[in-house]
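Asks: Predicted coordinates and the sequence they were generated for:
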Amino acid sequence: MLKKYDYLIVGAGLFGSVFAYEATRLGKKCLVIDRRNHIGGNVYCENIEGINVHKYGAHIFHTSNKRIWEYVNRFAEFNRYTNSPIANYKGEIYNLPFNMNTFNKLWGVFTPEEAKNKIEEQRREAGISEPKNLEEQAISLVGTDIYQKLIQGYTEKQWGRSAKELPAFIITRLPVRFTYDNNYFNDRYQGIPEGGYNVIVENMLEGIEVRLNTDFFKNREELEGLANKIVFTGMIDEFYNYKFGRLEYRSLRFEHEILDMDNYQGNAVVNYTDRETPFTRIIEHKHFEFGTQEKTVITREYPAEWVPGDEPYYPINDEKNNELYKQYKQLAEKEENIIFGGRLADYKYYDMHHVIYHALKTVEKEFNLEDKMV
């Protein structure tokens, strides 16, 4: 029996939207569904007081891949926003990423050589040769002072665990540079889409049927019967009804507040790195687009242990969970009519450019494209 759609795409985030856009361009008929009441997944923005509020945490687009940058610029104009977060440790303000401004404020050093010598001195004092956990890796990278003030409290809040219990690889993404450069990312391109991320996803899904407030698992049999293939971007363990057990995540809780002032903190992102402050950061959204509105909107971001029903944000990629994921991945690889992709289906933390890259590679593979997209 002929199906109504070529592809049922579960999830209207970036992965699902890119796939739907490209498949539609290739003449396929797609249905996109999402259990939320909006498209865009976690990059969704809500307009409050004329400000595009990043409802699920700060999203700054950055990439060194020219083709990915050109691709997203098809769907929106990007501004020149440069991510330069700052850290607040009990009222002391430090630049992030760790750079010469940070080292000067902390130690009074002026030259890269002085900063390197200070870090090396603290490494030796700590006696760490082969880092076995996050704490040891962090001290090896930046010394004890920075670890204790700017890493330990923030990280333990974020992950809900002692830094000694966390794997070393988590901290290796953290930039450390010996220049007076406050740009957090090393990537060649970065910015915020003018008008917010909704512009991108709306343009990708233009002309494509989308059903919101639609839970795949509550209507699974009916929905599976509509299409020849399924593109699934949700939690892979949920797809298989937790056959081998539940994968673990960290979640987030957001507390949004409208303030009757034009500028609350002078920066888009301020991290609170002490252990006692319950939130990890405050986001002031208007600064992403250089807003001049009379009011401002801030968001306090609280880390939380994930429980079923919460939004899963960060996969806990420790040995136990990675082994569990491998069992689900083996099932997924045997599927002929189901395509898995995205952060939850791959059980891997992705930045936005990674999601788009993997979606385009999936399109290449699915449609046997000889001209590589990325």
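Replies: Perfect, thanks for sending it.
Asks: C-alpha from now on. contacts and neighbour counts both.
Replies: Noted.
Asks: Run a quick check on Phe185 versus His62, I expect a contact.
Replies: Yes - under the criterion of Cα atoms under 8 Å, Phe185 makes contact with His62 at 7.4 Å.
Asks: Give me the contact list for stretch 142-153.
Replies: Here stretch 142-153 makes contact (Cα atoms under 8 Å, 6 or more residues apart in numbering) with 87, 89, 118-123, 126, 135, 138-139, 163, 176, 273-276.
Asks: on that earlier part again, name the residue in Phe185 and His62 with the higher neighbour count.
Replies: Neighbour tally, Phe185 and His62, criterion other Cα atoms under 10 Å: the higher count belongs to His62, 22 against 18.
Asks: ok, and here's another one to check against it:
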Amino acid sequence: MTDTGNKKYDYLVVGSGLFGATFTHEMMKAGKRCLVIDKRDHQGGNIHCKNIEGINVHWYGAHIFHTNDKMLWDYVNQFAEFNRYTNSPIANFKGELYNLPFNMNTFYKLWGTKTPEEARAEIARQIEHLEISEPKNLEEQAQKLVGTDIYEKLIKHYTEKQWGKKATELPAFIIKRLPVRFTYDNNYFNDKYQGIPIGGYNKIIEGLLQNCEVKLNVDFFDDIDHWKSMADKIVFTGKIDAYFNFQYGELEYRSLTYELEVHDTENYQGNAVMNFTDGETPYTRVYEHKHFEFGTQPKTVITKEYPVQETRNAEPYYPVNDEKNMAMLKKYQDLAEQEPNVIFGGRLAEYRYYDMHQVIASALAKSRNELKLSKT
């Protein structure tokens, strides 16, 4: 990268979430001048935590760090020590409780099966008449994986609430990676490394952005020309369609809203994550935040999570990666390629669902590539 000498910064980073913060950290280690701006009143994007009643509340829904990559695990452990939290959600269907992910404990509760052979035989018996060879939609994919009982009680209504569509209208790939185990194992993730940073995720972001200039309550789109004039290159982590003024239309997302409650009790539900899988309960999940860090505070804080259709005023969470949206994305990606001084990164700029470790890996890869380019 050639320094024109006229710009105050090498990089203007739009967004202080995990991608922006990781990219900035790597650039600053290399001696680059960075400015980070964020339209919110806090840094950290959706992993931001608020301390309420001495509890680190995951403000934008539960975030559980997990990875098989030791390099990434070591990377985040630079900034905070992680605890031994293991994600073992509970499914609540009209007051009946089941272990997740679907495993031998789930099968025993439903059918009384005690061996993997018995459980497999029961699933096969349930779907024999359906004659599903190549699943055409989410419903058929789920039935093929776990049978009709589990589909009806623990998947169908939950998924339809989450996506706002009938399961028969949703593509099969959404559920292809559904964890199904024929062992008595309630650990949701297969990854070797898993936990929550002790003291909350803010410690990670604070470590990544240490000594960096960060401006909050600043919307890039309020004065694009001004912000572009500040740096040689822009790292944009917002919505790619918004960057190009929605000229090809708006990419669809599902969003979430949250209802927070403080309860004057030490323990509300006995678990960090409970999924409500019936069709009548309007929310999909309830988080009890203290259990992420094995808290013993006298009060507790819970969050009820409600899925909604994303609008421009709602926070976009889950991209709707159907054919229509992916065709629109390709048009925006073509425009992005014509912007040599803009690096698009993160879930919104790339229109893809990322786990936290994947966001960090992507930011590290792009920062390494950028440092190579700057030396040529």
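Replies: On my side now, so go ahead. Because the structure is a prediction, the values reported are computed rather than measured.
Asks: just to revisit the earlier point, looking at the contacts of stretch 142-153 of the first structure, which are in strands?
Replies: Among the contacts of stretch 142-153 of the first structure, the members falling in strands (DSSP state E) are Ala87, Tyr89.
Asks: Of the contacts of stretch 142-153 of the first structure, grab the buried ones for PyMOL.
Replies: Here is the PyMOL command that selects the buried residues among those (16 or more other Cα atoms under 10 Å):
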select buried, resi 87+89+118+119+120+122+123+135+138+139+163+273+274+275
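Asks: For Phe185 and His62 of the first structure, list the residues in contact with both.
Replies: Counting by Cα under 8 Å, 6+ apart, Phe185 of the first structure and His62 have no common neighbour.
Asks: still on that earlier bit, just to be sure, which of the contacts of stretch 142-153 of the first structure are found in helices?
Replies: Lys118, Ile119, Glu120, Glu121, Gln122, Arg123, Ala126, Glu135, Ala138, Ile139 (DSSP state H).
Asks: mind listing what Phe79 of the second structure touches?
Replies: Taking Cα under 8 Å, 6+ apart, we find Phe79 of the second structure in contact with Lys203, Ile204, Gly207, Leu208.
Asks: How about the secondary structure of the equivalent of the third one over in the first structure?
Replies: Going back to what we said before, that points to Gly207 of the second structure. Using TM-score structural alignment, the equivalent of Gly207 of the second structure in the first structure is Asn203. Three-state assignment for Asn203 of the first structure (DSSP: H, G, I helix; E, B strand; the rest coil): helix.
Asks: cool, and Ile171 of the first structure?
Replies: Secondary structure, three-state DSSP: Ile171 of the first structure is helix.
Asks: again with Thr144 of the first structure
Replies: Assigned state for Thr144 of the first structure: helix (three-state reduction, three-state DSSP).
Asks: residue in the second structure matching it?
Replies: By TM-score structural alignment, Thr144 of the first structure lines up with Thr148.
Asks: So what's the residue count around its match?
Replies: The burial count for Thr148 of the second structure: 22, using other Cα under 10 Å.
Asks: Make a markdown table out of the ones in helices among the contacts of stretch 142-153 of the first structure and add distance to Tyr5 of the first structure.
Replies: Shown next, in a markdown table, are those (distance: Cα to Cα, whole Å):
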| residue | distance to Tyr5 of the first structure |
| --- | --- |
| Lys118 | 62 |
| Ile119 | 59 |
| Glu120 | 61 |
| Glu121 | 64 |
| Gln122 | 61 |
| Arg123 | 59 |
| Ala126 | 61 |
| Glu135 | 51 |
| Ala138 | 50 |
| Ile139 | 54 |
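Asks: Of these, which pair is most distant in space?
Replies: Farthest-apart pair in these is Lys118 and Glu135; separation 17.9 Å (Cα to Cα).
Asks: Quickly note the distance from Glu169 of the second structure to Asp322 of the second structure.
Replies: 11 Å (Cα to Cα, to the nearest Å).
Asks: do the same with Ala62 of the second structure
Replies: Counting by Cα to Cα, the gap from Ala62 of the second structure to Asp322 of the second structure is 25 Å.
Asks: In terms of neighbours, single out the busier of the two.
Replies: Taking other Cα under 10 Å, Ala62 of the second structure and Asp322 do not tie; Ala62 has more neighbours (21 against 11).
Asks: What residue in the first structure is paired with the more buried one?
Replies: For Ala62 of the second structure, the residue aligned by TM-score structural alignment is Ala58.
Asks: Surely Pro131 of the first structure is in contact with Arg123?
Replies: No - in this structure Pro131 of the first structure lies outside contact range of Arg123 using Cα under 8 Å: 11.0 Å.
Asks: Overlap of the contact sets of these two?
Replies: Ser140.
Asks: Helices along the second structure, start to end?
Replies: Going by DSSP H, the second structure shows helices at 18-29, 70-77, 104-111, 116-127, 138-150, 156-163, 202-208, 224-228, 240-243, 323-337, 347-350, 356-374.
Asks: Could I get these in CSV, plus columns for distance to Ala272 of the second structure?
Replies: As requested, these are exported to CSV (distance: least, Cα to Cα, whole Å):
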stretch, distance to Ala272 of the second structure
helix 18-29, 23
helix 70-77, 22
helix 104-111, 18
helix 116-127, 28
helix 138-150, 22
helix 156-163, 18
helix 202-208, 19
helix 224-228, 41
helix 240-243, 34
helix 323-337, 34
helix 347-350, 25
helix 356-374, 19
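Asks: hey, which of those helices is tucked in deepest?
Replies: helix 18-29 (a mean of 24; mean count of other Cα atoms under 10 Å).
Asks: What is the corresponding segment of the first structure for that one?
Replies: Going by TM-score structural alignment: helix 18-29 of the second structure matches residues 14-25.
Asks: Can you find the partner of Ala76 of the first structure in the second structure?
Replies: Aligned partner of Ala76 of the first structure by TM-score structural alignment: Ala80.
Asks: Much appreciated, bye for now.
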